[in-house]
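Peer 1: Mind looking at a prediction? Sequence and model below.
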Amino acid sequence: MNKREIGQSGIFASELGLGCMSIGIEEKQAEAILKTALDEGITYFDTADLYDFGVNEQLVGKTLHAVRDQVIIATKAGNRWTESKDSWTWDPSKPYIKEAAKQSLKRLGTDYIDLYQLHGGTLDDPIDETIEAFEELKAEGFIRAYGISSIRPTVIDQYVKRSGLSSVMMQYSILDRRPEVQALPILAENGVTVAARGPVSFGLLSRNWGDKLSKASKKGLNWYTDTELKTVLSTLEKSLTDKRTLNGLAFRYVLQHPAAATVVAGASSVEQLKENARAVQEAALTEEEYKWIQDISKTADYDAHRL
């Protein structure tokens, strides 16, 4: 599987990354998915301290321990579980970020994190203090590079201007092209790359999308009417050949952007993972295909995420 550099970090990730949140907490199943990912050439694994109260990090760390020097582990911090563990609070403070990193290292069973990410962020945060925490962790050798997971262009802009971040994780797909309007140009100009989550848009950009249409269209694609969404998906499906599938089209579209480093897709089964690995290795889009997809789909603004 092809690899791409994360920002200007010298760290190279497989074009398909595994979003580990969906692997579950049953150890044998999780291990099977993670080991299949390795067999398929995936080297980028994305987790977070929030997932399953840290159990996700433990499973990822345990399974990947034997190949630690061959994989890229990305995790996140900033969301802090309450004592009752029925909700979480936001804490981007320097003391918390530094302590959270050390706790993640313990759960992962490793002495460094390849990519450490702020799991959100607003303009009300003490941004310089947060950046200082990441820079100190990097200088101390606990992390190799850092980034943020955010869909807020204003926040992304501040981190690009004020920090040495390498990566931004954000939702990006054919059906959610909001990053193209504001965020991606800033990143491409500054050598920061994107780890794109949600590349298949709630499963719509895959086979049997009609079964998922009514539920998925209410989950954050509100710049489309149901009719418009159905038209776009039908048009995309009609264009497919025996060498091009809908999920392959979805992955290759995101990877076509110069700011894209990896598409991060979850998998709750070995079969789903194998299908994703197959799809991402379809041929790159031609310029005509790329432009055609943009012509039939829509862009939108981040009106609800200004701050």
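Peer 2: Cool, the structure landed. Residues are numbered from 1 along each chain as shown.
Peer 1: Please count neighbours and contacts with C-alpha atoms only from this point.
Peer 2: Will do.
Peer 1: now the strands: where do they sit in the protein?
Peer 2: With strands called from DSSP state E, the chain shows them at 3-5, 12-14, 16-19, 44-46, 72-77, 79-81, 88-90, 113-118, 143-149, 167-171, 193-197, 260-266.
Peer 1: May I see those strands organised as JSON lines, with mean neighbour count and distance to Glu99 added?
Peer 2: Listed next are the strands of the chain as JSON lines, based on neighbours: other C-alpha atoms under 10 Å; distance: least, C-alpha to C-alpha, whole Å:
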{"stretch": "strand 3-5", "mean neighbour count": "17", "distance to Glu99": "28"}
{"stretch": "strand 12-14", "mean neighbour count": "22", "distance to Glu99": "26"}
{"stretch": "strand 16-19", "mean neighbour count": "27", "distance to Glu99": "24"}
{"stretch": "strand 44-46", "mean neighbour count": "25", "distance to Glu99": "20"}
{"stretch": "strand 72-77", "mean neighbour count": "24", "distance to Glu99": "10"}
{"stretch": "strand 79-81", "mean neighbour count": "18", "distance to Glu99": "11"}
{"stretch": "strand 88-90", "mean neighbour count": "13", "distance to Glu99": "14"}
{"stretch": "strand 113-118", "mean neighbour count": "26", "distance to Glu99": "13"}
{"stretch": "strand 143-149", "mean neighbour count": "25", "distance to Glu99": "13"}
{"stretch": "strand 167-171", "mean neighbour count": "25", "distance to Glu99": "21"}
{"stretch": "strand 193-197", "mean neighbour count": "26", "distance to Glu99": "25"}
{"stretch": "strand 260-266", "mean neighbour count": "26", "distance to Glu99": "26"}
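Peer 1: okay, pairing it with this:
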Amino acid sequence: MKMTTLGRDGPQVSRLGLGCAGMSQMPRNEEEGVATIHALLDAGVNLLDTADFYGMGHNEMLIGRAIRGRRDQALLSVKCGLMLSPTHRFLGLDGRPAAIKNFVAYSLQRLGVDEIDLFQLCRADPDVPYEESIGAIAELIAEGKVRHLGVSEVGADLIRRAHAVHPVAALEIEYSLACRFIEHEILPTTRELGIAVVAYRVLADGLLSGSVPESRGLFVPPRLEGGNLAANVATCAAALELAREKGITPAQLAVAWLLAQGEDIIPLIGMRRPSRLAENLAIPDIVLSPDELARLDKAFHPEAILGDRYPASVQKFAAR
């Protein structure tokens, strides 16, 4: 596995990371989840991305089981701050310093580790000054409970405000061929400050996967609804055609495009079973020519995809 640096002065991190959320969705198969993590660690993929609210703590416990005896092979990235009811109803955000420290205490216990490598508030809490939330993580770094500061789903202004409190190693944010809003201001800011970008939803809810996605789940994005969905599937046909020409899968093409955007971009892939290992491990070796990149840029200009990436109730907390 090819490696890069997490930010300007961070640790070595694999060019691909594992987004672990899917392993806690129903139906669950913990044995397959553990086997998948082991296979990726064996292959040199060290970034494991989770959150304390994935499966209401289940995801962290699964990862803790998988890395037992292999802690030195894993770079753990954890998000906090999202509050959910027992029925998974969104209750809001909590970025209070005391809450953040409480979240870390429980995450350390579930993961079975003494220190979290990268920690971030999943969204900025509009009711708490961002510097106070970031300051709490900075204190946890000083205490040896967190190694590096991350930020998640924030714009250029909040990135700068966080970085002024403590150096930021990485920004986790949505980025894909079908979602390029960060290129205008956010990406230039991270590059100016030496901050890595951990990209999630790299297949844009399935639009880039080669199959027509279904509008389902708690947070159905407007880009998957009605006329937007039909238009967006038609737009994504350009990527499917190029993938067929190159003899690769549409998902491989989508992630390879992200890797081609720079060494500071670290896409998160979703895997629930080891059978997909070979397909994903081949991605860093896929080369896109300048003509192929230009072709994709033309098809996926920033306004090509119709509809927001979250419903309005959630979009108001997201970066833009």
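Peer 2: Arrived safely, thanks for sending. Predicted model, so just to flag it, every value in this text is computed and none were measured.
Peer 1: Overlay them and tell me the TM-score.
Peer 2: Once superposed, the chains reach a TM-score of 0.87 (TM-score structural alignment, normalised by the length of structure 1), with 303 aligned residues with a C-alpha RMSD of 2.9 Å.
Peer 1: Columns distance to Glu135 of structure 1 on top of the strands of structure 1, output as a markdown table?
Peer 2: Output for those, formatted as a markdown table (distance: least, C-alpha to C-alpha, whole Å):
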| stretch | distance to Glu135 of structure 1 |
| --- | --- |
| strand 3-5 | 20 |
| strand 12-14 | 20 |
| strand 16-19 | 25 |
| strand 44-46 | 21 |
| strand 72-77 | 15 |
| strand 79-81 | 19 |
| strand 88-90 | 20 |
| strand 113-118 | 11 |
| strand 143-149 | 8 |
| strand 167-171 | 14 |
| strand 193-197 | 18 |
| strand 260-266 | 22 |
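Peer 1: Just give me the residue right at the centre of structure 2.
Peer 2: Centroid-nearest residue in structure 2, with C-alpha atoms, centre = their mean: Tyr200, separated by 3.1 Å.
Peer 1: thought it was touching Leu258?
Peer 2: No - checked against C-alpha atoms under 8 Å, the pair Tyr200 of structure 2 and Leu258 is beyond contact range at 10.6 Å.
Peer 1: joint contacts of those two?
Peer 2: Residues touching both Tyr200 of structure 2 and Leu258 (C-alpha atoms under 8 Å, 6 or more residues apart in numbering) are Pro267.
Peer 1: circling back: distance check, the residue nearest to the centre of structure 2 against Ile266 of structure 2.
Peer 2: For Tyr200 of structure 2, the distance to Ile266 of structure 2 equals 9 Å [C-alpha to C-alpha, to the nearest Å].
Peer 1: Ala170 of structure 2 now?
Peer 2: From Ala170 of structure 2 to Ile266 of structure 2 the distance is 10 Å (C-alpha to C-alpha).
Peer 1: Which neighbours do those two have in common?
Peer 2: Ala196, Val197, Val198.
Peer 1: and the last one, what pairs with it in structure 1?
Peer 2: Aligning on TM-score structural alignment places Val198 of structure 2 opposite Ala195 in structure 1.
Peer 1: list the contacts for its match?
Peer 2: Ser167, Val168, Met169, Met170, Ala260, Ala261, Thr262, Val263, Val264.
Peer 1: Could you find the closest non-adjacent residue to it?
Peer 2: Met169 (4.6 Å; C-alpha to C-alpha, 6 or more residues apart in numbering).
Peer 1: One more: Glu129 of structure 1?
Peer 2: Lys94 is the one closest to Glu129 of structure 1 (C-alpha to C-alpha, 6+ apart), at 5.7 Å.
Peer 1: Could you check how far the alignment partner in structure 2 of that neighbour is from Thr36 of structure 2?
Peer 2: Under the alignment (TM-score structural alignment), Lys94 of structure 1 pairs with Pro97 in structure 2. Distance, Pro97 of structure 2 to Thr36 of structure 2, using C-alpha to C-alpha: 35 Å.
Peer 1: Figure out how far stretch 288-298 of structure 2 is from the centre of its chain.
Peer 2: 24 Å (C-alpha atoms, centre = their mean, to the nearest Å).
Peer 1: so where is stretch 170-182 of structure 2 in structure 1?
Peer 2: Aligned by TM-score structural alignment, stretch 170-182 of structure 2 falls on residues 167-179 of structure 1.
Peer 1: how far does that stretch stretch from start to finish?
Peer 2: 14 Å.
Peer 1: now swap in stretch 134-151 of structure 2 and tell me
Peer 2: Taking C-alpha to C-alpha, stretch 134-151 of structure 2 runs 9 Å from one end to the other.
Peer 1: Read off where that stretch ends up in structure 1.
Peer 2: Residue span in structure 1 matched to stretch 134-151 of structure 2, by TM-score structural alignment: 131-148.
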